[in-house]
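A.B. asks: quick one: sequence plus predicted model below, questions after.
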Amino acid sequence: MQRLTISVEDDLAADFETLVQARGYENRSEAFRDLLRRELGQAIVEAQPDAPCVATLTYLYDHHERTTANRLADMQHDHHDLTVSTMHAHLGHHLCVETAILRGPASQVQAFAQQVLAQRGVRQGNLHLVPLDDA
């Protein structure tokens, strides 16, 4: 392990310390490592669109919207190579939440997620993508 020494403005240091405490890190080093891993992971996905990743795609949809549920299930079957698992829950009479665990090349995972989120009846959603490293 290497030791890095950095200098930052007082306001930035105070904001960072607040973040460290709010998120429950034991120390600043662990918080800094997490921030660095996140940025490096994003850089990998940008530089290597076919880098392997895992992701969760969570979205809300109206199951009474004509054919939405069937279209979403068909899309998952059509992309069975990317779709590891899904979880479905009913939030109310019309509203459902679904979370899909995805795995594959980042560009394909992102494209599939965008297709799902663009479907009529899908109200909103979010993709959380994590690049896989060699570790």
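C.D. replies: Everything's here; your move.
A.B. asks: okay, CA-based contacts and neighbour counts for the rest of this
C.D. replies: OK.
A.B. asks: for residue 84, which residues are in contact?
C.D. replies: Residue 84 makes contact with 100-103, according to CA atoms under 8 Å, 6 or more residues apart in numbering.
A.B. asks: that one in helix, strand or coil?
C.D. replies: Each residue gets one of three states, and residue 84 gets strand by DSSP: H, G, I helix; E, B strand; the rest coil.
A.B. asks: put this beside the first:
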Amino acid sequence: MERFTISLDDQLAKAFDEHIAMRGYSNRSEAVRDILHVHLAGAREDRDADGPCIACLSYVYNHHERELSERLARIQHADHALTISTTHAHLDHDNCLETVLLRGPMRAVRRFAERIIAERGVHHGSVNVVAVEPHAHHHGHSHAPSSM
């Protein structure tokens, strides 16, 4: 592990310590590491818009909205290869929450999320995208579908 020292003016140090306490970090190093991870992931997104990512898309919608469920299903089916999993929950008589876990090229994942969020009747949509490093996946078994 590498160590380095930084200097902060008193006002910035105080604000940073308040942030650390509010977020529950046990020390400044943990907070700095998280901030660097977020910043570097954002820089990687800017640099490599077609690089691999994982994402969590969440949105609330009124299931009584005319044909909205069908429109959402069409969007999801059109880009089914991006979807890892979908969770659907009924919040009340009118509203549902869906959370969709996504994996794929960053540009395609963002475009998919934006299409869902932009649908008339979708409320409170947000997506959290995490750039990931491509790596080989070897552990002795295949992920190919088994024949039934």
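C.D. replies: Received, thanks. Everything numeric in this text was worked out from a predicted model, so none of it was measured.
A.B. asks: save the contacts of residue 84 of the first structure as TSV, and put in secondary structure, neighbour count and distance to residue 119 of the first structure too.
C.D. replies: Listed next are the contacts of residue 84 of the first structure as TSV, based on DSSP: H, G, I helix; E, B strand; the rest coil; neighbours: other CA atoms under 10 Å; distance: CA to CA, whole Å:
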residue	secondary structure	neighbour count	distance to residue 119 of the first structure
100	strand	20	15
101	strand	18	18
102	strand	29	18
103	strand	23	21
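A.B. asks: can you pull out the strands in the second structure?
C.D. replies: Using DSSP state E, the strands of the second structure run over 52-62, 83-90, 95-105, 122-131.
A.B. asks: what about the second structure, which of the contacts of residue 84 of the first structure hold up?
C.D. replies: Counting by both residues aligned by TM-score structural alignment, their matches' CA atoms under 8 Å, the contacts of residue 84 of the first structure that remain in contact in the second structure are 100-103.
A.B. asks: whichever helix in the first structure runs longest vs the second structure, mean deviation?
C.D. replies: When the first structure is parsed with DSSP state H, its longest helix is helix 28-47. Once superposed with the second structure, the aligned residues differ from helix 28-47 of the first structure by a mean of 0.4 Å; criterion: mean CA distance after the TM-score superposition for the first structure.
A.B. asks: picking that back up, what's the most buried one of the strands of the second structure?
C.D. replies: Comparing the strands of the second structure by mean neighbour count (mean count of other CA atoms under 10 Å), strand 52-62 comes out on top with a mean of 21.
A.B. asks: contact partners for the most centrally placed residue in the second structure?
C.D. replies: Central residue of the second structure (CA atoms, centre = their mean): residue 128, 2.4 Å from the mean position. Neighbouring residues of residue 128 of the second structure by CA under 8 Å, 6+ apart: 55-57.
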